[in-house]
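>>> sequence first, then the predicted structure:
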Amino acid sequence: MKENYTDHQIEIRSPIDNELLGTVPAMTKQQVDEKLEEARKAFKEWKEIPLFEKADRINKVADLLMEHIDELSALLMKEIAKDEKSARSEVSRTADFIRFTTDIAKSMQGETIQSDRFPGFSQDKISMVTRVPLGVVLAISPFNYPVNLAASKIAPALVGGNTVVFKPATQGSLSGVYLANLFYKAGIPEGVLSVITGKGSEIGDYVVTHKGVDFINFTGSTEVGKHISEITSMVPVMMELGGKDAAIVLKDADLDLAAKNIVAGGYSYSGQRCTAVKRILADETIADSLIEKMKVLVEQLKTGNPSEKDVTIVPLISEKAADFVCGLIEDALNKGATLITGGKRSGNLITPTLFDNVTTDMRIAWEEPFGPVLPVMRVKTVEEAIKIANESDYGLQSAVFTQNINDAFSVADKLEVGTVQINNKTERGPDHFPFLGVKSSGLGTQGIRYSIETMTRPKATVINLH
């Protein structure tokens, strides 16, 4: 799907039927300069506003989200082809996130440290440690959660006393602008929160290397994340990038539970989630039974337009995304994988696809599809499963299915990921849990308290008692 420029506007069209939904400005570098200058000026006043007043204003956004849930959910369904249940869940979850963020912020406190706890110092010094904002936070959100993953950057940054320049993904920018307008309606001034829109290829490098940015909070592809890391200097970053989340199924696993969770975790929103289950490493003694159970569940998934009731498999975000997934499917077939079900395409819509007998020479074993396709890789031992899981460039999450708690902890301890789910699908949340990736899956730790701490810094004031 190509964006069209009309008088410096970008047309946003639905991935469902190419309907024109609206336009956003294709901003110039000069306009980016102006937005960042506004944010820097606003920071001087915003950081001085008492926390409880900041929290009250930010909390109003949560109320407004629930007041506008019907309209915003309908926009998500059209702009990013998200099914209705997932769209409404994204809005309500964002409201809960915002409320919890302000509660956590109000409970965070500084500390005092006595000097005599360190050898050689007497009691004549006391350090009073507080947290202060960093300045201007650049928040860059992805297409797949344009409301939730925007608010999860904006709310902790604002409550910490920063100002925010928000750049939504082009596809998803209408939803992002809608969210920003709710912040304005709640009493957050423009400048405290600014929005920049435009092609990443046009202004992306310019804004992430801008001297007016004090912190970068990015969610998106690993490729773009690595590029940002390479071109920035002396600016702290937090990144949520890609994943190749493995579900490891041991021979004693509850296979009904495993099949249910893997299908839910792999195919919801057509697999367009960084935390989606993206490969299954199954003990060869139970693989046939697991695949049989999964096949039944996969073939029950409803495919179609997001506006239809109970739809799980929706059109992918773009023709390019669908082409990529089809390339992975074709590669697997050519190299001998067994197609259990699916593998068909109509426009951007790909039927839920399940492969057996996937081997390590196939692209689908290593590359993130961001689509409704799951490969089953049969393993002889737990050690083999761990080895394959850890050979990935990614390290976001993994799941382990077993009824032996000792085995669960043993495997979890050896997996090189940010989070291990035991007997559950890989997923984000609850939102006050730490959320992070290692290797090519990210930098820094998210989660409400962690995000606030990351976007503020300690400041020590030392009292000398002479």
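Structure's in. What do you need?
>>> from here on, contacts and neighbour counts on C-alpha atoms
OK.
>>> would you check that Val32 makes contact with Val208?
No - at 10.8 Å, Val32 does not count as touching Val208 under the criterion of C-alpha atoms under 8 Å.
>>> for the stretch 151-300 of the chain, which segments count as helices?
With DSSP state H, counting those that start in this stretch as the criterion, the stretch 151-300 of the chain has helices at 173-185, 205-208, 222-231, 255-267, 287-298.
>>> what residues does the fourth one touch?
Surrounding helix 255-267, the residues in contact under the criterion C-alpha atoms under 8 Å, 6 or more residues apart in numbering are 247, 249, 271, 276-278, 289-291, 293-294, 297-298, 312-313, 352, 371-374, 401, 423-427.
>>> and the comparison structure, right after this:
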Amino acid sequence: MAYDGPTAMYIDGEWVARGENGTAPLTAPFDGRTLAVVPVGGSTDVDRAVRAAGAALRSGLPLHRRLEVLEAAAVAIGARREEFARTIALECAKPIRTARVEVGRAVDTIRFSVAAARTLGVESVPLDATAGGAGRTTFTKRVPIGVVGAIAPFNFPLNLVVHKVAPALAVGCPVVLKPATQTPLSSLLLAQVFHAAGLPAGWLNVVCGSGSQVGHAVATHPDVAYVTFTGSPQVGWGIAAAAPKKKVRLELGSNAPLIVDRESDWAAAADQAVFGGYVQAGQSCVSTQRIFVHEDVVDAFTERLAAATRELVVGDPLDEAVDVSAVINEGEAVRVEKWITEAVAGGARLVVGGDRSGAVVSPTILRDVDRTAKIQCQEVFGPVVTVNTFTDFGEAIAAANDSDFGLNAGVFTTNLQHALRAIDELEFGSVYINDVPTVRADQQPYGGVKESGNTREGPRFAMEEMTELKFVTMR
């Protein structure tokens, strides 16, 4: 199926077919077919978009109108669910069934933003609690921080874009969006939906192009007040360093651990780890990567995990039967393959998979992997899990914490003391008991510590970040 949706950038309410740097073909990761020819923007396109967003901010848009537009957009996306899902599948090789789930989540994210906006308001401060404050009436109100620069990743090209756009619009912040270079089409479809929903010019601008040019221009533009970035730690912390006076909020990577205790439903853990490790070819910030299993159950756990992994269907993302498709490009597939080879050379045992065809890496299990192997200590962002053993539960917690990252961690145990200890001692933004770490509810406070970022997303929490508190006193 060919893509037949919008291919032009969206700036100041107009469609722009050619960017500062011309145009470029966009190819499908799975089979290399040309999907579209898209604009390649630059700093002048970003400047025009930021100026349009600034004008929209100064003009203002009442809350009830913003919410009407958001509600209309949610309805429209739901009505065009299949079109959005096929676009996602084509541009990032996400299996079509998984892509449909993403579309549904994006609709929910918009609706959570609408609900949060209805209650995000004025708070009273009792100044007369001290003698000096007597006779004063005070309150705080939230005001938009300004123009939001949003830099989005490829792995959730609709929902993670919506996680930035919907909260910003809900609180009255116009947006300049830079979608991932490989996945601009979902963002352009989203702009089309908002345009049709009646969003005035300047409130949403989509500029396609590279991170080094468009992303850098968005992050460093003097009239962008807030930058929200999801992607790799190297790029994210680089953006923060390049814009030290801005509010830069980062949601970055991880190599999420799963601990399977001796006292646990280890069979359920193995079944869920198949989803956690291989959904969208392991290209998730919270993809289950490092699995630590008690020595008494590790053989049975690995056998069950391997059997289920061998049953996964690998192939064309538009095939309804497919569970795992390509990673984002062949270069990334080659890197994942190299990391697997290096781990095996370092003493790891290949249980399942390990082979590559083009951009498709077969779902892979490695056992007894050295802690210094790249596939163990870095973020693989591919369909690979490692299985290592432990004897003592404290040893498992230490191994899980032995990481530069700290986004999500999962623990399977029926031992209450172990569960409580894990909650206290695991150094992660979220801890899931009797669940894999590959979990995100769109309304939760989502984010991590250490190299995994410096924020909590989720509509209400993002909206608090995108506003400033103004304190008012009346005497």
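Right, received. Where do you want to start? Small disclaimer: the values here were computed from a predicted structure and weren't measured.
>>> thinking again about what came up before, for PyMOL, what selects the buried ones among the contacts of helix 255-267 of the first structure?
To isolate in PyMOL the members of the contacts of helix 255-267 of the first structure that are buried, counting by 16 or more other C-alpha atoms under 10 Å, one can use:
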select buried, resi 247+249+271+276+277+278+290+291+293+294+298+312+313+352+371+372+373+374+401+423+424+425+426+427
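>>> so what's the residue mapped onto Gly444 of the first structure from the second structure up against?
Aligned counterpart of Gly444 of the first structure in the second structure: Thr455 (TM-score structural alignment). Contact analysis of Thr455 of the second structure by C-alpha under 8 Å, 6+ apart lists 249-251, 446-448.
>>> hmm, 7 Å instead?
Listed by C-alpha atoms under 7 Å, 6 or more residues apart in numbering, the contact partners of Thr455 of the second structure are 249-251, 447.
>>> preserved in the first structure, out of those residues?
With the contact criterion set to both residues aligned by TM-score structural alignment, their matches' C-alpha atoms under 7 Å, the contacts of Thr455 of the second structure that also touch in the first structure are 249-250, 447.
>>> put together CSV for the residues you listed, with neighbour count and distance to Ser186 of the second structure on each row.
Below are these laid out as CSV (neighbours: other C-alpha atoms under 10 Å; distance: C-alpha to C-alpha, whole Å):
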residue, neighbour count, distance to Ser186 of the second structure
Arg249, 24, 23
Leu250, 28, 22
Gly447, 23, 23
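>>> including distance to Ala348 of the second structure, could these go into CSV?
What follows is these, written out as CSV (distance: C-alpha to C-alpha, whole Å):
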residue, distance to Ala348 of the second structure
Arg249, 37
Leu250, 33
Gly447, 31
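>>> now, which of those sits nearest Gln182 of the second structure?
Closest to Gln182 of the second structure out of those is Leu250 (20.2 Å), distances taken as C-alpha to C-alpha.
>>> aligned counterpart of that closest one in the first structure, please.
In the first structure, the residue matched to Leu250 of the second structure (TM-score structural alignment) is Met239.
>>> what does Thr230 of the second structure give?
By TM-score structural alignment, Thr230 of the second structure lines up with Thr219.
>>> with adjacent residues omitted, what lies nearest to its match?
The shortest distance from Thr219 of the first structure to any non-neighbouring residue, by C-alpha to C-alpha, 6 or more residues apart in numbering, is to Glu240 (4.6 Å).
>>> show me what contacts that neighbour?
Counted by C-alpha under 7 Å, 6+ apart, Glu240 of the first structure has contacts 218-220, 437, 441-443.
>>> separation between the match of Thr230 of the second structure and Gln171 of the first structure?
14 Å (C-alpha to C-alpha, to the nearest Å).
>>> could you pull up the contacting residues of Ser127 of the first structure?
Contacts of Ser127 of the first structure by C-alpha under 7 Å, 6+ apart are 112-114, 460-463.
>>> closest one of those residues to Glu230 of the first structure?
Closest to Glu230 of the first structure out of these is Ala460 (31.4 Å), distances taken as C-alpha to C-alpha.
>>> isn't the match of Leu250 of the second structure right next to Ile216, touching?
No - between Met239 of the first structure and Ile216 there is no contact under C-alpha atoms under 7 Å: 8.1 Å.
>>> what residue in the first structure is paired with Lys94 of the second structure?
Aligned partner of Lys94 of the second structure by TM-score structural alignment: Lys82.
>>> helix, strand or coil: sort out that match for me.
Of the three states, Lys82 of the first structure takes coil according to DSSP: H, G, I helix; E, B strand; the rest coil.
>>> quick one, what contacts it?
Taking C-alpha under 7 Å, 6+ apart, one finds 76, 269, 306, 314 in contact with Lys82 of the first structure.
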